[in-house]
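In: My questions concern the predicted model and sequence given below.
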Amino acid sequence: MDSKTQRYFFIGSEWLYYKLYMGSRISDIFLTSTLTPIANELLKQEIIDKWFFINYKDPERHVRIRFRVIDPKNLNYVIQILHKAINSYVNEKTINKVVIDTYKRELERYGNETIEESESIFFINSRLIVYLISRVTNDNQRWLWGMKTIDTFLDAWNMSVEQKRDFFEGLKKGFDREMGATTDINRQLSMKFRNNRGDINTILEQNSDQEFDMVLQNYFKQTREIVSQILTKRKAIEPKLNMADLLGSYIHMHCNRLFKSNQRLNEWVLYNYLFQYYRSKAAQMKSETSKKILIAQE
């Protein structure tokens, strides 16, 4: 691995890193109505080439936002624009603290050679999540669309239904241990899955929202291009990079952005539902294949 990969970026470098302390309701408004229009304009002007956000607690809830400024000479311009936008929230006391901090890359998790591709995945995922936040009307729709976007992400990695099933079985087991899941709790989750099975099947198999479908197609295409770069680098340079762990990290951050509160709990439920769906789907496909073989032998 390239030991020269830069880990730290402090103020004055190409990465500008903000921590904005605000509540979950305001963060949705800020991300959709304020940040995204500014970021889109900076992208259009080719002042930045990517940005992404995550939700965090330290222990105060805040949103962490990172911008990659193409030419650091434009840093003051970006800061001034953001200051003006953030200041109105500060005056209204909906943002109570603003911190510009040092961005420390997680090179061990995302790979020295593939950290830039990972940051590109964070970027397109952040834009997707902001779109979802602007469209969802209730929490039920939020997790349903979360399932659909995760499924699309895994499709970009060419994962089969069986591979998806096994992948989420592993994630589910990890969360079961973390959450102290009992037989009774798992039974309740299975019941909730069955109660929502119709909606889950519809969103994963028969999505009829044309606008959402176009957004997903674009997300798949962009993700697929980055995945190709990651797999090429992994084969040539970073063969020890654990792909299951890497995918788990990407999807974990996807859930972090999607759910504005109780992220771990919502993530656990989502993984449970996805495992149950893929397990059922794999069994159904196996049964259909067996029937076709029997018919062919008659």
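Out: Yes, it's here.
In: Going by C-alpha atoms from here, please, whenever you check contacts or count neighbours.
Out: Fine.
In: Excluding sequence neighbours, find me the nearest residue to the residue nearest in space to the middle of the chain.
Out: Centroid-nearest residue in the chain: H254, 1.7 Å away (criterion: CA atoms, centre = their mean). Spatial nearest neighbour of H254, chain neighbours left out: N125 (6.8 Å); criterion: CA to CA, 6 or more residues apart in numbering.
In: Pull the number of nearby residues for that neighbour.
Out: Other residues lying near N125 total 25 when counted by other CA atoms under 10 Å.
In: ok, it to F53 distance?
Out: N125 sits 9 Å away from F53, going by CA to CA, to the nearest Å.
In: ok so, going back, can you tell me the helix or strand for the residue nearest to the centre of the chain?
Out: According to DSSP states H and E, H254 maps onto helix 243-258.
In: how about whatever helix or strand comes next after that helix: buried residues?
Out: Using DSSP H and E, the helix or strand that follows helix 243-258 in sequence is helix 263-297. For helix 263-297, burial by neighbour count (16 or more other CA atoms under 10 Å) applies to 263-264, 266-279, 281-282.
In: show me the residues around F167 that make contact.
Out: A244 (CA atoms under 8 Å, 6 or more residues apart in numbering).
In: Give me the secondary structure label for it.
Out: At F167, secondary structure determined by DSSP: H, G, I helix; E, B strand; the rest coil is helix.
In: Next: K235.
Out: Using three-state DSSP as the criterion, the local structure at K235 reads helix.
In: burial of it, as a residue count?
Out: Neighbours of K235 (other CA under 10 Å): 11.
In: correct me, but K164 touches Y278?
Out: Yes. With contact defined as CA atoms under 8 Å, K164 counts as touching Y278 (6.6 Å).
In: Show me the strands in the chain, by range?
Out: 8-9, 15-22, 48-57, 61-69, 95-100, 103-104 (DSSP state E).
In: Figure out which of the ones you listed is closest to L189.
Out: With CA to CA as the criterion, L189 lies closest to strand 48-57 of these, at 25.6 Å.
In: angle of that closest one against helix 263-297?
Out: If you take axes from the mean of the first three to the mean of the last three CA atoms, to 10 degrees, strand 48-57 sits at 110 degrees to helix 263-297.
In: need the strands of the chain in CSV with mean neighbour count and distance to K286, can you?
Out: CSV is the format used below for the strands of the chain (neighbours: other CA atoms under 10 Å; distance: least, CA to CA, whole Å):
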stretch, mean neighbour count, distance to K286
strand 8-9, 14, 49
strand 15-22, 22, 49
strand 48-57, 20, 39
strand 61-69, 21, 44
strand 95-100, 15, 53
strand 103-104, 16, 46
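In: this is the comparison structure:
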Amino acid sequence: MSGTTPELPIVVRDALMPKAQRLVVNRRGSTVWEVESRRGRYAVKVGRPIEATADWPAQPWTALAPAREGAVLHRLGRDDIAYGVWKHGTWNFQQWRNGPDLYRLWEPCRKQDSPVEPHVSAALGCVEALAELHAKGWAHGDVQPAHFIIGPERTHLIDLALAGGGHVPGWYDFPFRGCLVHYEAPEIARSVLDTGEAEPTPEADVYALGASLLISATGWRAVEYPDDAPRPVQREAVANGSRRPVKVPGELGTLISAMLSHAPEDRPTVYEVGKALS
């Protein structure tokens, strides 16, 4: 869709009858709008396949991701979700969540010589949101700072298209092939390198939460590799455990270091992290 302005699928426009809409994300394979309608404010996600390039293979799963997320949210008991098919892939709409994401919220902490320290209450809100998902038998699979929305009353964990733990109808299901490598646990990275696939787990979510807290607080990734390194090189660094030291003060730093342990069994559970922060 390069060079063109995307439009909401007709079926979504008919369902929501938008009074106003704002394009939030427009990238290969995924478009997101904020839509205001008489029914309320919604996030509308539209997926389409990514075609192969000289540098990257084709990614057909991106067309299915919105419907897969819709199915997961439905399984989790959400009643503010609708999803379906359009001519290029699938779509969903769900309640819009107000608030900054974790990385944006902690921006003052990352400024050089800043006296501002990360808010433990914000970290606890992220932990509670993830713990709620784990308590329902699901692992998120794509934990990252942008997926924690710090609302006025609670923190929301969004973007569950890669979540695992329950039944997803086969026609829009697809294998889990890892996530953004900055937040990928070593065992996930190794599995993707060796087999091309992996399984989301609560332990890997805890690692990803630790990496999210670290980069949001300091601006540094958990693992060191060149910014322009190919993805397999990044994953090899993660799988081999070449981790940076955690330079976050206090109890939060100690917890982050434990969450980033190389072996899954050495990491605290999300419930243990929450108890420590409380």
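Out: That came through, no problem. It should be emphasised that the depicted structure is a prediction, and the values quoted were computed from it without experimental measurement.
In: Overlay the chains and give the TM-score.
Out: A TM-score of 0.29 describes the superposed chains when it is computed by TM-score structural alignment, normalised by the length of the second structure; 136 aligned residues with a CA RMSD of 6.0 Å.
In: picking up where we left off before, got TSV for the strands of the first structure, with distance to Q141 of the first structure too?
Out: Below are these laid out as TSV (distance: least, CA to CA, whole Å):
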stretch	distance to Q141 of the first structure
strand 8-9	37
strand 15-22	24
strand 48-57	20
strand 61-69	22
strand 95-100	27
strand 103-104	33
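In: So for K192 of the first structure, which of those sits nearest?
Out: Here strand 48-57 is closest among these (CA to CA), at 26.9 Å.
In: Could you name the helices and strands sitting against the closest one?
Out: If you count contacts as 3 or more CA pairs under 8 Å, 6 or more residues apart in numbering; DSSP states H and E, strand 48-57 of the first structure packs onto helix 36-44, strand 61-69, helix 115-135, helix 243-258.
In: Return the distance of the longest one from the chain's centre.
Out: This means helix 115-135 of the first structure. Distance, stretch centre to chain centre, for helix 115-135 of the first structure: 6 Å (CA atoms, centre = their mean, to the nearest Å).
In: can you list contacts of it?
Out: By CA under 8 Å, 6+ apart, helix 115-135 of the first structure touches 28, 31-32, 36, 50-53, 105-107, 110, 142, 145, 215, 219, 222-223, 226, 229-230, 250, 254, 257-258.
In: Filter the residues you listed down to the buried ones.
Out: 28, 31-32, 36, 50-53, 105, 110, 142, 145, 219, 222-223, 226, 230, 250, 254, 257-258.
In: list the buried ones in stretch 204-223 of the first structure?
Out: L204, L216, Y219, F220, Q222, T223.
In: Just the residues contacting it, thanks.
Out: Applying CA under 8 Å, 6+ apart, the contact partners of stretch 204-223 of the first structure are I121, I124, N125, L128, M147, K148, T149, D151, T152, F153, D155, A156.
In: residues near the fifth one, how many?
Out: Read that as M147 of the first structure. 20.
In: That one against L270, yeah?
Out: Yes. Checked against CA under 8 Å, the pair M147 of the first structure and L270 is within contact range at 7.0 Å.
In: The buried residues of stretch 204-223 of the first structure in helices, which ones?
Out: In helices, defined here by DSSP state H, the members of these are L204, L216, Y219, F220, Q222, T223.
In: for the closest residue to M22 of the first structure other than its chain neighbours, what are its contacts?
Out: Closest residue in space to M22 of the first structure, ignoring its immediate chain neighbours: I95 at 4.8 Å, by CA to CA, 6+ apart. I95 of the first structure sits next to L20, Y21, M22, G23, I86, Y89 when contact means CA under 8 Å, 6+ apart.
In: Please repeat the previous calculation with a cut-off of 6 Å.
Out: Counting by CA atoms under 6 Å, 6 or more residues apart in numbering, I95 of the first structure touches Y21, M22, Y89.
In: Tell me which residues touch the nearest residue to the first one once chain neighbours are set aside, please.
Out: The reference is to Y21 of the first structure. Ranked by CA to CA, 6+ apart and with sequence neighbours excluded, the top spatial neighbour of Y21 of the first structure is H62, at 4.1 Å. By CA under 6 Å, 6+ apart, H62 of the first structure lies in contact with L20, Y21, M22, Y56.
In: export those residues to TSV and tack on distance to L42 of the first structure?
Out: As requested, the contacts of H62 of the first structure are exported to TSV (distance: CA to CA, whole Å):
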residue	distance to L42 of the first structure
L20	19
Y21	23
M22	23
Y56	25
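In: Quick check: of those, which lies closest to I100 of the first structure?
Out: L20 (8.9 Å).
In: dump the residue contacts of that closest one.
Out: Contacts of L20 of the first structure by CA under 6 Å, 6+ apart are H62, V63, V98.
In: run the last query once more with 7 Å
Out: By CA atoms under 7 Å, 6 or more residues apart in numbering, the contact set of L20 of the first structure is H62, V63, R64, I95, K97, V98, V99.
In: Distance check, it against E205 of the first structure.
Out: From L20 of the first structure across to E205 of the first structure, the span is 38 Å (CA to CA).
In: got it, and Q80 of the first structure?
Out: 46 Å.
In: number of nearby residues for I129 of the first structure?
Out: By other CA under 10 Å, the residues close to I129 of the first structure number 25.
In: for A236 of the first structure, that is, sorry about that
Out: A236 of the first structure, neighbours per other CA under 10 Å, totals 9.
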